[in-house]
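Novice: sharing a model that was predicted from the sequence below.
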Amino acid sequence: MPVYQQEQLLGLDDIQRVQQPAIHPGQSIQQRFEAFHALNPWVLRHLEALTQDCVAKGFRRVGIGMLFELLRWRYGEATHGDAFRLNNNFRSRYVRLLIERHPEWARLFETRALRAA
């Protein structure tokens, strides 16, 4: 049985319109990620819930790409008329946040050195 209930994960109280920060020339990916995350903290909460569900199901490895696509699909299922833009450049940053908040998950995710930009 999943750790989360679909109603909890898809609750309209928690899933909000995705807010895109203003992009300024010269901003790094990290700076853009931090601005996005500050405007959309619910994204991390949902990635945590999806990861916890994978852990409960016995997954030995979890791909952030899979989690992003699940979140996109569930978000699209819960809302109408909103273009959900979850930047793939933020995947590695979200993995690092997940591991920072849940060190026991480090074995689940593969990480590589961050590229500058």
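Specialist: Done, it's in. Numbers count the residues shown, from 1 in each chain.

Novice: contacts and neighbour counts: CA atoms only from here.
Specialist: Noted.

Novice: regarding residue 69, what is its secondary structure?
Specialist: Three-state assignment for residue 69 (DSSP: H, G, I helix; E, B strand; the rest coil): helix.

Novice: how many neighbours does residue 51 have?
Specialist: 21 (other C-alpha atoms under 10 Å).

Novice: touching, it and residue 62? I think so.
Specialist: Yes - at 7.4 Å, residue 51 counts as touching residue 62 under the criterion of C-alpha atoms under 8 Å.

Novice: ok, structure two:
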Amino acid sequence: MPIPAQQNLPGLSVLPYARKPSTLAEQFEHFDREHPWVYCALEQLVSQRLASGARRVGMKALFEALRWRHPRGMKGLNNNYTAFYARQLLAAHPEWAPVIEIRRRRTP
């Protein structure tokens, strides 16, 4: 007697394997997709700092401000993402270039 096709049984479908992000850029893109509010919060913090007269804005300081304001919601916010967020902010707000310092990228 032939064995019924297993893949047609409910609950036994094979899900496609999701590759874990391996590069830092991939990890950032995954985090940014899962936490879109982080970018908005950083944008708001930069605007507030500039409105209060700041001449320089440090991304690491903004990350710490986010962690302080949202201690439970910041799981996964890696300090390695500061450069990615800085570049993302500058792409959207080129007028902020004099106040947000970025360095030359060492890796692609």
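Specialist: All right, it came through fine. Keep in mind the model is a prediction, meaning the values are calculated, not measured.

Novice: quick one: the strands in the first structure?
Specialist: Counting by DSSP state E, the first structure has no strands at all.

Novice: how about the helices in it?
Specialist: Using DSSP state H, the helices of the first structure run over residues 6-10, 29-39, 42-56, 64-78, 91-101.

Novice: so for residue 117 of the first structure, which of these sits nearest?
Specialist: helix 29-39 (5.6 Å; C-alpha to C-alpha).

Novice: where in the second structure does the closest one fall?
Specialist: Per TM-score structural alignment, the counterpart of helix 29-39 of the first structure in the second structure is residues 24-34.

Novice: buried stuff in the matching stretch?
Specialist: 27, 28, 31, 32 (16 or more other C-alpha atoms under 10 Å).

Novice: same check, this time on stretch 86-98 of the second structure
Specialist: So, applying 16+ other C-alpha under 10 Å, buried residues of stretch 86-98 of the second structure: 86, 87, 89, 90, 96.

Novice: where in the first structure does it fall?
Specialist: Counting by TM-score structural alignment, stretch 86-98 of the second structure corresponds to 95-107 in the first structure.

Novice: what about the matching stretch, how long is it end to end?
Specialist: 11 Å (C-alpha to C-alpha, to the nearest Å).

Novice: one step back: who touches the match of helix 29-39 of the first structure?
Specialist: Under the contact criterion C-alpha atoms under 8 Å, 6 or more residues apart in numbering, stretch 24-34 of the second structure has outside partners 21, 38, 39, 76, 77, 80, 81, 84.

Novice: which one of the residues you listed sits closest to residue 69 of the second structure?
Specialist: Taking C-alpha to C-alpha as the measure, residue 69 of the second structure sits nearest to residue 38 out of the contacts of stretch 24-34 of the second structure, at 11.7 Å.

Novice: tally of neighbours for the closest one?
Specialist: Residue 38 of the second structure has 19 nearby residues by other C-alpha under 10 Å.

Novice: same deal with residue 113 of the first structure?
Specialist: Neighbours of residue 113 of the first structure using other C-alpha under 10 Å come to 6.

Novice: give the contact list for it.
Specialist: Residue 113 of the first structure touches nothing, counting by C-alpha under 8 Å, 6+ apart.
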